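Chemist: no sequence for this one, just the structure:
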């Protein structure tokens, strides 16, 4: 059906109350060429909370059909997350699986777009990987690893492990059809079977469930990390709404194998920072809604010292990458994040399958703000964890974007009451105020 070429179309969501976007998860708009000059168009409107206008949307689609028809291009195989829009078209114009359905009565089938499965009913993305029995050779392993096409990096922590295994298994084998070492077969089978767990992973199609036009402040946050064998970066869009509520949505993720021979860890961390900068440039170029701020986070203080330094001279390797970073960003945009709070750490450590990705919420959701009344533990680097004091949050210090970054904590020790002002990175939430009420 498809010649293998996929073109992203731009679409304006002004009719839905949304600002126009180009290439992002919320658009879910693809155009694939076929041998008969016909087209497949899968398009999703904004979430239901945005109150899309089916009549306007279907009218825009029909105008697009007419415009393409003038060039002898037939626009059909349409799938939409709004039944009202699909009812405006004849069954022959709908996507496969939708032609003979009663749209008001039956569960709509899952649609595929660029390797992703789109569940129209829940408006979420998921994966369905068909792992066939292929020979345990370099060719068979490469075919299995490349069978999972992940354009946005939704499951990069899983796919990066597959690429690392391919490198490891074929290190001493140069022929494509020669059997790989038998002692490594179990490791390969474990990763291959874990791909079936990706069917349990469901990610919302839109960045957030509200319209970006109602946001008072938006911020693009990028995290980078590196390990001995991989580098990774992930981007989130942080949105503050009119009532001060904060929402965070996943935007893009990338993970790469470390070059061989492996550089030092600081050099790999620096490569991760460069990857984050390149991702930011790509996102800002494609996102029509320009964020109010751009922030970068890294858990390597060595890299941060490289970026903030303006007096010392570096080796050529470090100098070139620091120059690349500072060409489009300023040192003030770079911040430190503890390793255990860095979501990019998932890509460089890798995870076995979709279940782990789904349960580790830090990958695609934000931590809620600490509130007055929360019970926390104060971190103390000089003491073991079981001796860290417990306290009660008595006041919070939100910054201009609504995010709480410092809290005042009251502790009681030997009948003495003490008050501490600590950044949120120096405290650990033990029991939220809402949880105390329910218990």
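Modeler: Now that the structure is in, tell me what you want to look at. Given the structure is predicted, the values throughout are model-derived calculations rather than measurements.

Chemist: Only C-alpha atoms from now on, for both contacts and neighbour counts.
Modeler: Noted.

Chemist: I'd say residue 270 and residue 323 touch.
Modeler: No. When contacts are counted by Cα atoms under 8 Å, residue 270 is not listed as touching residue 323 (11.2 Å).

Chemist: quick one, which of the two is more surrounded?
Modeler: Neighbour count, other Cα atoms under 10 Å: between residue 270 and residue 323, residue 270 has more, with 28 against 13.

Chemist: Check the gap between the more buried one and residue 163 for me.
Modeler: 21 Å (Cα to Cα, to the nearest Å).

Chemist: before we go on, here's another structure to hold up against the first:
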């Protein structure tokens, strides 16, 4: 049986040593042998037999230095940091080769998501332009691809602390802040943990980001923003399940006033696309946890648009979180009143109710069953042909045609539909 690596964080070396002993005793009872142990603590490494240490530690002095691979992520045990491996093999400039190269970047935490998004956009463009898997891509896309690949080694400098809080930092308040944003390139969310200790000191840590490529089909920006809000709500639940923290509060930030109004609205009925996503947001988060942040202060804005790897030195906000989170709450963006705008009004479901007492009421009930005028005319055309058939069968009328409806029959059906609408809507004195 194959068992993958196990990652576990402990508050102290004593707890880690105790956990290792308990785990080994438990697995030995069923015939499983635990090995390849590695820790950033020299005390923990010293308590483990040298033969059971990870290969990366056997040739070291057990001080936890060096780089260890765990679940596809590089762990630099000296400074206790996580790194992303972006060493991709050269591939042919085809759709298949580009997909293989981009997929080889294993980034479960989304540390380098803003820098990978441009490559994903190239893939989407190739797909929409009907390039087959092994076609050589055109010059414009090839230039974009080669430019991105040439900058990729810069991402090897990306690293974040493995532990969310500094050594000796004892928080009394733990908050999860999720930021979301959307553009024509992608809809995304990114989460940060905010710690506060008894002295009022604040520490902010990057947790995870999630990015989705915007579909090629036309979709409004307000709906994209709403989709990003759903991603943020789902991300918060994922983090809540995986972390052993008792969160004191959750905060969700968006720069879309339309989305805030939709989330806060309890009276209007929205179109199905919007109402389903609002219901999901309400089930995963509290309405009072949603706040507005300007695009300039929103770290998700960078992720939604994507950046080239060469801009990594300017991306400190992405890894450390926005500056206002490190300040007292009085310095956070001020709550603003949620006002109605055209984007909000366009998503409200409008119901029209009309009454009719004329002789054509039953016919209009039939017309209301169709949302496509072409299908309506086709159905009316078949009814008129059936009427002509019955006349021919029982009243010696002309024999109706057979087969598909002709152009003349469809045109005659359209005139009948328009006549019925006119009879219902226009005064008889005007006809």
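Modeler: Structure's in. What do you need? Quantities reported herein were computed from a predicted structural model and do not represent experimental measurements.

Chemist: And for stretch 364-375 of structure 1, what's in contact with it?
Modeler: Stretch 364-375 of structure 1 is contacted from outside by 247-250, 390-396, 403-404, 407, 429-433, using Cα atoms under 8 Å, 6 or more residues apart in numbering.

Chemist: First-to-last residue distance for it?
Modeler: Termini of stretch 364-375 of structure 1 sit 25 Å apart (Cα to Cα).

Chemist: Can you give me the neighbour number for the equivalent of residue 218 of structure 1 over in structure 2?
Modeler: Aligned by TM-score structural alignment, residue 218 of structure 1 pairs with residue 174 of structure 2. Residue 174 of structure 2 has 19 neighbours, counted by other Cα under 10 Å.

Chemist: got it, and the one 4 residues further on?
Modeler: Applying other Cα under 10 Å, we find 27 other residues in the vicinity of residue 178 of structure 2.

Chemist: So what does residue 120 of structure 1 match up with in structure 2?
Modeler: Aligned partner of residue 120 of structure 1 by TM-score structural alignment: residue 77.

Chemist: got it, and residue 230 of structure 1?
Modeler: Residue 230 of structure 1 maps onto residue 186 in structure 2, by TM-score structural alignment.

Chemist: circling back to that earlier point, helix or strand for the match of residue 218 of structure 1, just tell me which one.
Modeler: Secondary structure assignment for residue 174 of structure 2, by DSSP states H and E: strand 171-182.

Chemist: for that strand, packing partners?
Modeler: strand 186-197, helix 221-242, strand 249-254, helix 300-305 (3 or more Cα pairs under 8 Å, 6 or more residues apart in numbering; DSSP states H and E).

Chemist: would you list these in JSON lines and tack on distance to residue 12 of structure 2?
Modeler: As requested, these are arranged in JSON lines below (distance: least, Cα to Cα, whole Å):
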{"stretch": "strand 186-197", "distance to residue 12 of structure 2": "19"}
{"stretch": "helix 221-242", "distance to residue 12 of structure 2": "20"}
{"stretch": "strand 249-254", "distance to residue 12 of structure 2": "26"}
{"stretch": "helix 300-305", "distance to residue 12 of structure 2": "34"}
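
Chemist: Minimum distance to residue 44 of structure 2: which of those has it?
Modeler: helix 221-242 (24.4 Å; Cα to Cα).
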